[in-house]
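Trainee: next comes the sequence, and after it the predicted model I'd like to discuss.
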Amino acid sequence: MRPAWAAIDLAALQHNLKVIRKLAGGKRILAILKANAYGHGLQRIAQALSDIDAIGVARVDEALQLRNAGITRPIVLLEGFFDASQIPILTASNIQPVIHNLRQMKELSQVENLGDPLKIWLKVDTGMHRLGLEPDQMLSAYQQLVDLPQVHDHPVIISHFACADEPEHPQNKKQIQVYADVLAQLPPSATSFANSAALLAQIVPQYDWVRPGLALYGVSPFAGQVGGDHDLKPVMNLRASIISIRKIKAGESVGYGGQWTATEDTHIGIVAIGYGDGYPRHAPTGTPVLINGVIYPLIGRVAMDMVTVNLGQKLSVKLGDTAELWGAGLAVEKVAEAVGTIPYELLCNVARRVQLDYCER
């Protein structure tokens, strides 16, 4: 028996990369590994993706962790630098920042004795209204960047969809048109727009770079679908052992607050995982848990280190059996739906104390 662990299937990761390559049609791949590779382990996932073109992370510390682990492939800093003091770190470690506001441009232009110039990705806001320059700022910003001695070559023009997980949403066509209008004003440049959802739905020309995140890990970004609908395989299999089994009589309550009460005699199993491991505390009674190929309902409140499942009157589970909270047998998309969240949150919230076991079968 053991507490929560995640079996990380690197063969599934490679399978998903092949699917993505086929959809990308030869375009370059920026693999998104932010948030500890969506909970899968930043360093090991980066090492496993040895033949992708570049890696995308959100924070400087993530990029430096990869460099310290010996990862030499290009790294793109998706949120860019937060202040000017980070710029020398980026050039020393060959990290490519995304420029998304005029303040960053000013700070970059004021850095002296930078050494090697930086490769820049320039972000345009095509309708997400989160990060990115306004479309009418792009030509001036582009020209300023290419004239700076701190900048290497021409920037990559990048944008992000607001509604790609809804392929028929009219916002997608609006953003594609804004992006095309911006590109028409600029000299020929490398481009990047398609995330996992846009790539899977084929709603946009792939341009030069595609940016798969969730799809790499075998998960669908679309409501009501699972990764298998797109020939993707789940990479994370979150598991924990059954550490206690007991019989409960009708009328007896279980767990904090006595939130769940048995309506008939039954057996319950205690699984060694809880919100301290990143399992969602708000998971309601009825959330599916897979044990020996059978779905059982979670009951009562999720505790810090344990959850309880109703094993029924006829017991077919034994002490030490393994419960799968999500994975190859129970899609994380289904669990997210039951919990009322999205699979991104479940994967990214897996706690550091959960051991990651890597398998290359």
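Mentor: Noted; the coordinates are in hand. Because the structure is a prediction, the values reported are computed rather than measured.
Trainee: use CA for all of it now, contacts and neighbours both
Mentor: Noted.
Trainee: what about the residue lying closest to residue 349 once chain neighbours are set aside, how many residues nearby?
Mentor: Spatial nearest neighbour of residue 349, excluding adjacent residues (Cα to Cα, 6 or more residues apart in numbering): residue 278 at 5.0 Å. Applying other Cα atoms under 10 Å, we find 21 other residues in the vicinity of residue 278.
Trainee: tell me how far stretch 88-108 lies from the chain's centre.
Mentor: How far stretch 88-108 lies from its chain's middle: 24 Å, per Cα atoms, centre = their mean, to the nearest Å.
Trainee: same check on stretch 164-180?
Mentor: The mean C-alpha position of stretch 164-180 is separated from the chain mean by 22 Å, Cα atoms, centre = their mean.
Trainee: and it, which residues are buried?
Mentor: 164-167, 171-172, 175-176, 178-179 (16 or more other Cα atoms under 10 Å).
Trainee: cool, stretch 185-196 as well?
Mentor: So, applying 16+ other Cα under 10 Å, buried residues of stretch 185-196: 191-196.
Trainee: what do you get for stretch 327-342?
Mentor: Buried residues in stretch 327-342 (16+ other Cα under 10 Å): 327-336, 338-339, 342.
Trainee: of the buried residues of stretch 185-196, which belong to helices?
Mentor: Of the positions in the buried residues of stretch 185-196, residue 196 sit in helices, assigned by DSSP state H.
Trainee: out of the buried residues of stretch 185-196, who's nearest residue 15?
Mentor: residue 196 (15.1 Å; Cα to Cα).
Trainee: hold the first one in mind and look at this next one:
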Amino acid sequence: MTSTKRDAGNGVDPRIAGGELIIDLDALKANYRALAQASHPARTAGVVKANAYGLGSDVVVPALLSEGCRDFFVAMPEEGLIVRQYADDARIFVLAGLVSEDVARLYAALDLTPVLNSLEDVAIWSDFCATIGEQRPCALHVDTGMTRLGLTVPEALALAENESRRGALNIVLVMSHLACADEPEHPLNQRQLESFQRVRDAFPHIDSSLASSAGIFLGDDFHQSLTRPGIALYIGLPDAASQKPVVTLKARVVQVRAASAGEGVSYGSAVLVRDSILAVASVGYADGYLRAGSGAGVPLRGVEAAGGGGFLHGRHVPVVGRVTMDLTIFDVTDVGVDRVQVGDQIELIGENIPIERVAKAAGTIPYEILTSLGSRYHRRIIGAA
């Protein structure tokens, strides 16, 4: 049986919040269905680490459960504990691995499935299961080219051949992670697939997983029996320009002021090149609106010349000067005199400002933008749970 707990918001009063974070569950569920269809006949898991990429496990997990998702991946045990509150009957895999038998006991008590990332992890889990007299499930992570976590391919093959060591484990999933899946022509993709297939063949009749979001679109061979999309759940599929965004982020205008050409704006005093109308919005890097997205002409820039920007009353409005901790200044001159008022909301992420554009302006990726979003926004949930 599955719980359906759901938080309608985060308790921040919308009348005084500096911004609003809108999460569209219908869009999220549509993304999951599209990814599941692309993965078929493999099953599709949901990666909900980092508090469901910053959107809230409390709302994301029940939505995915309603679409039939029964496998979840988190990074840390405490994240798994939160997911378990909403998913009584799901498999919850924890990617962090083990550090001691005490941690192994914690996994068992919370009904979480550890991902074993080393021979040390294998030994800890084997010894723990022997101590309690029960072979509890685990996943085996193999490094096929990421050079991060995981047993080496030779270590995994040796484990498969050692009947006593292998027999001490209840391995329910063999997995690896692609290093260059977002570059379809990269030769490492095929090399990793070939290495993983060797390991998979050594562990027959066990679920296998290789593809995360981008890997799903490399072809059927990469799907194995379980795909595990993460970022694609939250920002949509590649080249799906017409897709409705899951996340809309808006910031409240707290002051509108006129400034003359030649005046300096914000820290570092970026010089205006024209007479301007400026809107000061209640958002900054303390809210996850990254300082690296500061406006053009600022010394810290050098990745994307135009810097960041928002959307207001049908017009793009660029960031002026440096993004500060709590405030960001936008040039709203082209919106029109007297059209911008205190209390207006500038769209920072949404249909008119794709998150990919926001990330590019800050010299980063959508993952960092989502997981950086702070707690001072009023969170509003729309769509069916």
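Mentor: Yes, it's here. What you see is a predicted model; the values in this text were computed from it and never measured.
Trainee: give me the TM-score for these two chains.
Mentor: Here the TM-score for the pair of chains, by TM-score structural alignment, normalised by the length of the first structure, is 0.91; 351 aligned residues with a Cα RMSD of 2.0 Å.
Trainee: before we move on, the earlier item: what sits against the residue nearest to residue 349 of the first structure?
Mentor: For residue 278 of the first structure, the contact set (Cα atoms under 8 Å, 6 or more residues apart in numbering) comprises 346, 349-351.
Trainee: in helices, which of the buried residues of stretch 164-180 of the first structure fall?
Mentor: Counting by DSSP H, those contribute 171-172, 175-176, 178-179 to helices.
Trainee: how about the helices in the first structure?
Mentor: Taking DSSP H to define them, one finds helices in the first structure at 10-24, 34-38, 42-48, 60-68, 87-92, 102-109, 138-147, 170-185, 196-201, 332-339, 343-348.
Trainee: any chance of CSV for these, columns distance to residue 153 of the first structure?
Mentor: Below are those laid out as CSV (distance: least, Cα to Cα, whole Å):
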stretch, distance to residue 153 of the first structure
helix 10-24, 25
helix 34-38, 26
helix 42-48, 26
helix 60-68, 22
helix 87-92, 14
helix 102-109, 15
helix 138-147, 7
helix 170-185, 17
helix 196-201, 27
helix 332-339, 42
helix 343-348, 35
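Trainee: to residue 356 of the first structure, which of those lies closest?
Mentor: helix 42-48 (9.8 Å).
Trainee: so which elements touch the closest one?
Mentor: Judged by 3 or more Cα pairs under 8 Å, 6 or more residues apart in numbering; DSSP states H and E, the packing partners of helix 42-48 of the first structure are helix 34-38, helix 60-68.
Trainee: that one aligns to what range in the second structure?
Mentor: Mapped onto the second structure using TM-score structural alignment, helix 42-48 of the first structure spans residues 57-63.
Trainee: which of the helices of the first structure sits closest to residue 216 of the first structure?
Mentor: Nearest to residue 216 of the first structure, of these and by Cα to Cα, is helix 10-24 at 5.5 Å.
Trainee: okay, buried residues for the closest one please.
Mentor: Quick answer for helix 10-24 of the first structure (16+ other Cα under 10 Å): 10-17, 19-21, 23-24.
Trainee: on average, how far is it from the matching bit in the second structure?
Mentor: Mean deviation of helix 10-24 of the first structure relative to the second structure after superposition (mean Cα distance after the TM-score superposition for the first structure): 0.7 Å.
Trainee: that helix - contacts with which helices or strands?
Mentor: By 3+ Cα pairs under 8 Å, 6+ apart, helix 10-24 of the first structure packs against helix 196-201, strand 355-359.
Trainee: okay, those, which one's buried deepest?
Mentor: Most buried of those, by mean neighbour count (mean count of other Cα atoms under 10 Å): helix 196-201, with a mean of 22.
Trainee: quick one: contacts of it?
Mentor: Contacts of helix 196-201 of the first structure (Cα under 8 Å, 6+ apart): 20, 23-24, 161, 164-165, 167, 204, 206, 210-215, 220-222, 230.
Trainee: among these, which ones are in strands?
Mentor: Using DSSP state E to define strands, the subset of the contacts of helix 196-201 of the first structure located there is 210-211.
Trainee: rewinding a little: tell me which of the contacts of residue 278 of the first structure fall in strands.
Mentor: Short answer: the contacts of residue 278 of the first structure have none in strands (DSSP E).
Trainee: chain neighbours aside, what residue packs nearest to the equivalent of residue 256 of the first structure over in the second structure?
Mentor: Under the alignment (TM-score structural alignment), residue 256 of the first structure pairs with residue 267 of the second structure. Once flanking residues are discounted, residue 267 of the second structure sits nearest to residue 322: 6.0 Å by Cα to Cα, 6+ apart.
Trainee: and residue 328 of the first structure, by the same measure?
Mentor: Of all residues not flanking residue 328 of the first structure in the chain, residue 234 sits nearest, at 5.8 Å (Cα to Cα, 6+ apart).
Trainee: ok, residue 380 of the second structure next?
Mentor: residue 22 (4.8 Å).
Trainee: which residues touch the aligned partner of that neighbour in the first structure?
Mentor: Mapped onto the first structure by TM-score structural alignment, residue 22 of the second structure lines up with residue 7. Contact partners of residue 7 of the first structure, counting by Cα under 8 Å, 6+ apart, are 235-239, 356-359.
Trainee: tell me the spacing between residue 63 of the first structure and residue 79 of the first structure.
Mentor: Distance, residue 63 of the first structure to residue 79 of the first structure, using Cα to Cα, to the nearest Å: 12 Å.
Trainee: looking at these two, which one has more neighbours?
Mentor: residue 63 (27 against 18).
Trainee: contacting residues for whichever residue in the second structure pairs up with that one?
Mentor: Aligned by TM-score structural alignment, residue 63 of the first structure pairs with residue 80 of the second structure. Neighbouring residues of residue 80 of the second structure by Cα under 8 Å, 6+ apart: 74, 92-94, 112.
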